[in-house]
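Chemist: Model the following, please.
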Amino acid sequence: MKTSPHTALLLALAATAGHAQDLTYPVVDTMQDTCFDLVGEDIDCPIEGEALFGQDAQYSGLPASYSDNGDGTVLDNNTGLVWQQTPQDDRLQYLDGIAYCGTLELGGRSDWRVPSIKELYSLADNRGELLTPEEGEPTPYIDTSVFDFEYPKGQMAFAGQYWSSTLYVKGPVQNGRNQAAFGFNFADGHIKAYGTGLDFYTGAAATGGLTGENGQTPGNYVRCVSGEENLYGVNAFVDNGDGTVTDNASGLMWQQSDDNIRREWAEALAYCEALELADHDDWTLPNSKELQSIVDYDRTGFPAIDEAYLAITDDSETLDFWTSTTFGDWKNYANVITFGRALSKAGDQTEYTDWHGAGAQRSSIKTIIGQEMTDDTTCSINACDYNRSDNLVRCVR
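Modeler: Here you go, the predicted model:
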């Protein structure tokens, strides 16, 4: 079996005095530790050469490592960020969340702030799953051995959204003029853009209901962070001149361009495992955190990627790229990162709109062979995501 590129990275890090801190953007592992088949059943992990080899659980990356500081804060030993251990228990509008963290004093610190979406996503633990009561106890997408988390009381269990400070700069979301900021849902394992309560074009307070022309959301929770701003999550790309790009911030090497072929999940895994590029044959399909690490959230146009270094060949509206990470709630789905418009529709909408925002993490059905996509599998209580089984692929090593 070929050496895991993730293991190679860990060995390289261990050989240095600073370990992960030598990288300004150490990509923390998703921690997914189980392999799954196309219909969502747990399986023994395949061996090299077998179908479905190369999924997330088969490559161990930089493991999550936290220290409870005993003062209401938690240190992430990989990123150097310090986190609020117990979040506020009320939903806040975006600006109220910014103000809350800005005035927080905790653990002898007063430099708290709302995290960026890349900082927030670093906490995601993909061993989570949102189960119904008859199925068992749900597991949140965060390490509850060090972080406090409660499912919302008196609301749907999946309503565990947390704000990031990262505004969606490419346009309004949903079906009106809504300004949005990204957030991560620690209850159901998704990134999406949530309405801030402000008008995208004017910055004035929006009016109307959740699905109105200027809809507001009920607000999100906040978990504040302390640490140097504008450091973690910033890429340092280098064009290697051989069809690959290295991010010196994360230590990951990327296939510079996709090959303009859409594949179902099994074929995506096999494609990366078989890829030979720039004298390397240890390419893999990236996990969710690896792929999200190259999203350009500051770019005002589409796609949400730094086109000075990385190319996307497809010019369609939907630019979902596969990850090797199975989606915890529906295990016949795998996570995708959306570099184009993250389409959904709700209510009386007949056309899909950019509901979740480019840079969202959603999920797609692994295959339509022997399965049927229905409203039960593509819709939540709020909206119906655009879903296809064939997505684009960019490999990593």
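
Chemist: contacts, neighbours, all on C-alpha from now
Modeler: Fine.

Chemist: Next, count neighbours for residue 56.
Modeler: Residue 56 sits with 27 neighbouring residues when counted by other CA atoms under 10 Å.

Chemist: repeat for residue 311
Modeler: Residue 311 has 16 neighbouring residues, counting by other CA under 10 Å.

Chemist: Show me where the stretch 151-300 of the chain has its helices.
Modeler: 265-274, 288-292 (DSSP state H, counting those that start in this stretch).

Chemist: most packed of those?
Modeler: helix 288-292 (a mean of 24; mean count of other CA atoms under 10 Å).

Chemist: Please list the outside residues in contact with it.
Modeler: Contacts to helix 288-292, defined as CA atoms under 8 Å, 6 or more residues apart in numbering, come from residues 27-30, 118, 121-122, 323-325, 335-337, 359, 361.

Chemist: From residue 372, how far out is residue 39?
Modeler: Look at residue 39 and residue 372: by CA to CA, to the nearest Å, they are 11 Å apart.

Chemist: and the two? which has more neighbours close in?
Modeler: A count of neighbours by other CA under 10 Å puts residue 39 above the other of residue 39 and residue 372, at 17 against 11.

Chemist: isn't the more buried one right up against residue 332?
Modeler: Yes - with contacts counted by CA atoms under 8 Å, residue 39 reaches residue 332, the gap being 4.4 Å.

Chemist: who touches both of the two?
Modeler: Residues touching both residue 39 and residue 332 comprise residue 366, with contact defined as CA under 8 Å, 6+ apart.

Chemist: buried sites along stretch 149-162?
Modeler: 149, 151-152, 157-162 (16 or more other CA atoms under 10 Å).

Chemist: Can you say which two of these are spatially most distant?
Modeler: 157 and 162 (13.8 Å; CA to CA).

Chemist: on that earlier part again, which of the contacts of helix 288-292 has the most neighbours?
Modeler: Using other CA under 10 Å as the neighbour criterion, residue 323 leads the contacts of helix 288-292 with 32 neighbours.

Chemist: returning to what we had before: dump the helices of the stretch 151-300 of the chain to a markdown table, plus distance to residue 305.
Modeler: Shown next, in a markdown table, are the helices of the stretch 151-300 of the chain (distance: least, CA to CA, whole Å):
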| stretch | distance to residue 305 |
| --- | --- |
| helix 265-274 | 20 |
| helix 288-292 | 10 |
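
Chemist: Before we compare anything, build this one as well:
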Amino acid sequence: MKLNKFTLLGLLCVFFISCENSNNDNGSNEEQEIIELPTPNKPYSIVDTGVTDYYSNDALISKPSTSNSFYGQDASYTGNQPSYTNNNNGTITDNVTGLMWEQDMGEKISFTEAFTKAANSNLGGYTDWRVPTLKELYSLILFTGNVKGEVAIDLFIDTNYFYQELGDTSIGDREIDAQTWSSTAYVSTTMNSDETIFGVNFIDGRIKGYPKYKAGSTTANTMYFRMVRGNTTYGTNNFVDNGDGTISDLATGLMWQKADDGISRDWEASLLYAEDLTLANKSDWRLPNAKELQSIVDYTRSPKTTNSPAIDPLFECTEITDPEGNTGNYPFYWTGTSHLDGANPYATGVYIAFGEGQGIMNGVLMDVHGAGCQRSDPKSGDKEDYPQYFGPQGDVRYVYNYVRCVRNIE
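Modeler: This is a model prediction of the structure:
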């Protein structure tokens, strides 16, 4: 066939359009290079918190030796270090968990709209996107973040790979009002019997439950959502009772102390207890970091709905009374992770609540954050001065919290 200049021009246009489509993030699988996801060492491989600094009760300190106070905190132990790959198509692969993430969440949307978005998305050429569970979403948190009051200094997510919005202060939001919802609904309710969805705040480094609807209405609240795909077994535990006071999780490769010892401690004493523990002929126990401890929360349980703590019934938790003397609640448990927040960013430590995340609002003690929330308490104080109440939702602060130790399975 004889080609004139117009035919050649047309062919060149087709060529360039084809090239453009092959690089389009929203192209089909046939047009995209499909990126293989890594296989994690364990189906529920936990990403380390990223913490490398050491802290006392109120200061940054040099690395303590094994015989010194504050040994055994988060930075004393190195886990699966965070590792990501930018696929240059709007997606980020987590090389530890085998999960692929949406890089930019876009605008705030409702809970229902998030599932519609995931079902209809072909981001990166994939059609198996989903709204992440809370455990999947929490895999992205890094405790190298730092917040002072309502102002973010460093975010609790790797901003070299992920776009993370701040709250829009021009419309009256605080910078920390940029929470990311998960697909995990709270089995109980918070506040004034509000239907509640768990989310992670990557601005201030916390888990809490957020009302699904605006107060007193059927209007849906809107939040940020970050889609995920791959490794559908992530976040599923595989517990085995070893019959010697320990429980192994074959999914994470961690062994746990089956029962706490019924004693509440401040942070420094909790570190010491864990380092000195000998159980089942093992002496390499430690205080878990925040992400390790959150891995054993059972979000299908709560004191009000199952009359149990938010943990598998294989474990044993001390029952406590709340500040009003009511029975049937369960403790906060310390982690070895510091939470850099407040005027003195070194003075608080992360805990996971296996009972209700209570606070006082309008003079009423209630579950404001949900069983399985992650907050922080001052590391030290006079036991007789607690509980106290802090912040706009009157968070209960105990300071003397409980301990459940962990070690790596050989």
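
Chemist: what do we get in structure 1 for residue 103 of structure 2?
Modeler: Using TM-score structural alignment, the equivalent of residue 103 of structure 2 in structure 1 is residue 85.

Chemist: Then residue 75 of structure 2?
Modeler: Aligned partner of residue 75 of structure 2 by TM-score structural alignment: residue 57.

Chemist: Please list all residues in contact with that match.
Modeler: Per CA under 8 Å, 6+ apart, neighbours of residue 57 of structure 1: 31-35, 45, 325.

Chemist: ok, of those residues, which come out buried?
Modeler: Buried among these (16+ other CA under 10 Å): 31-32, 34-35, 45, 325.

Chemist: Could you point out which of the residues you listed is nearest to residue 65 of structure 1?
Modeler: residue 31 (10.9 Å).

Chemist: among the contacts of residue 57 of structure 1, which two are most distant?
Modeler: Pairwise over these, using CA to CA, the maximum falls at 31 and 45, 15.1 Å.

Chemist: Return the distance of the closest residue in space to residue 157 of structure 1 that isn't next to it in sequence relative to residue 140 of structure 1.
Modeler: The shortest distance from residue 157 of structure 1 to any non-neighbouring residue, by CA to CA, 6 or more residues apart in numbering, is to residue 151 (5.8 Å). Using CA to CA, residue 151 of structure 1 is found at 8 Å from residue 140 of structure 1.

Chemist: What of residue 223 of structure 1?
Modeler: Residue 223 of structure 1 sits 15 Å away from residue 140 of structure 1, going by CA to CA.

Chemist: Comparing these two, which shows the higher neighbour count?
Modeler: Ranked by neighbour count (other CA under 10 Å), residue 223 of structure 1 and residue 140 place residue 140 first, with 26 against 22.

Chemist: Trace the more buried one over to structure 2, please.
Modeler: Counting by TM-score structural alignment, residue 140 of structure 1 lines up with residue 155 in structure 2.

Chemist: that older thread, which neighbours do residue 151 and residue 140 of structure 1 have in common?
Modeler: Counting by CA under 8 Å, 6+ apart, the contacts common to residue 151 of structure 1 and residue 140 are residue 187.

Chemist: Closest to the centroid, which residue in structure 2?
Modeler: Compute the mean C-alpha point of structure 2, and by CA atoms, centre = their mean the closest residue is residue 138, 2.6 Å away.

Chemist: What residue in structure 1 is paired with that residue?
Modeler: In structure 1, the residue paired with residue 138 of structure 2 is residue 121, using TM-score structural alignment.

Chemist: List the contacts of the closest residue to its match other than its chain neighbours.
Modeler: Take residue 121 of structure 1 and drop its neighbours on the chain: the residue closest to it by CA to CA, 6+ apart is residue 184, 6.7 Å away. Shown in contact with residue 184 of structure 1 (CA under 8 Å, 6+ apart): 117, 120-121, 161-164, 190-192.

Chemist: now the match of residue 103 of structure 2: how far from residue 147 of structure 1?
Modeler: For residue 85 of structure 1, the distance to residue 147 of structure 1 - CA to CA - is 5 Å.

Chemist: For those two, indicate the residue with more neighbours.
Modeler: Taking other CA under 10 Å, residue 85 of structure 1 and residue 147 do not tie; residue 85 has more neighbours (23 against 18).

Chemist: Quick one: residues contacting that one.
Modeler: Contact partners of residue 85 of structure 1, counting by CA under 8 Å, 6+ apart, are 72-74, 146-148, 223.

Chemist: repeat that with 7 Å
Modeler: By CA atoms under 7 Å, 6 or more residues apart in numbering, residue 85 of structure 1 lies in contact with 72-74, 147-148.

Chemist: which one of those has the most neighbours?
Modeler: Most surrounded of these: other CA under 10 Å gives residue 73, at 23 neighbours.

Chemist: Please pull up the equivalent of that one in structure 2.
Modeler: When structure 2 is aligned by TM-score structural alignment, residue 73 of structure 1 is paired with residue 91.

Chemist: And the host helix or strand of residue 83 of structure 1, what does it pack against?
Modeler: Under the criterion of DSSP states H and E, residue 83 of structure 1 resides in strand 82-84. Here strand 82-84 of structure 1 touches strand 73-76, strand 225-226, going by 3 or more CA pairs under 7 Å, 6 or more residues apart in numbering; DSSP states H and E.

Chemist: show me what contacts residue 158 of structure 2?
Modeler: Per CA under 7 Å, 6+ apart, neighbours of residue 158 of structure 2: none.

Chemist: next one: residue 399 of structure 2
Modeler: Residues near residue 399 of structure 2 by CA under 7 Å, 6+ apart: 266, 377-381.

Chemist: Also residue 119 of structure 1?
Modeler: Contacts of residue 119 of structure 1 (CA under 7 Å, 6+ apart): 232-233.

Chemist: Report the mean deviation for the strand or helix carrying it after fitting onto structure 2.
Modeler: According to DSSP H and E, residue 119 of structure 1 maps onto helix 117-121. Helix 117-121 of structure 1, aligned to structure 2 and superposed, deviates on average by 0.2 Å (mean CA distance after the TM-score superposition for structure 1).

Chemist: re the thing from before, make TSV from the contacts of residue 184 of structure 1 and add distance to residue 345 of structure 1 to it.
Modeler: Compiled in TSV, the contacts of residue 184 of structure 1 are given as follows (distance: CA to CA, whole Å):
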residue	distance to residue 345 of structure 1
117	24
120	26
121	25
161	19
162	22
163	22
164	23
190	17
191	17
192	14
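
Chemist: can you tell me which of those are in strands?
Modeler: Within those, residues falling in strands by DSSP state E are 161-164, 190-192.

Chemist: Residue in structure 2 paired with residue 9 of structure 1?
Modeler: Checking with TM-score structural alignment, residue 9 of structure 1 has no match.
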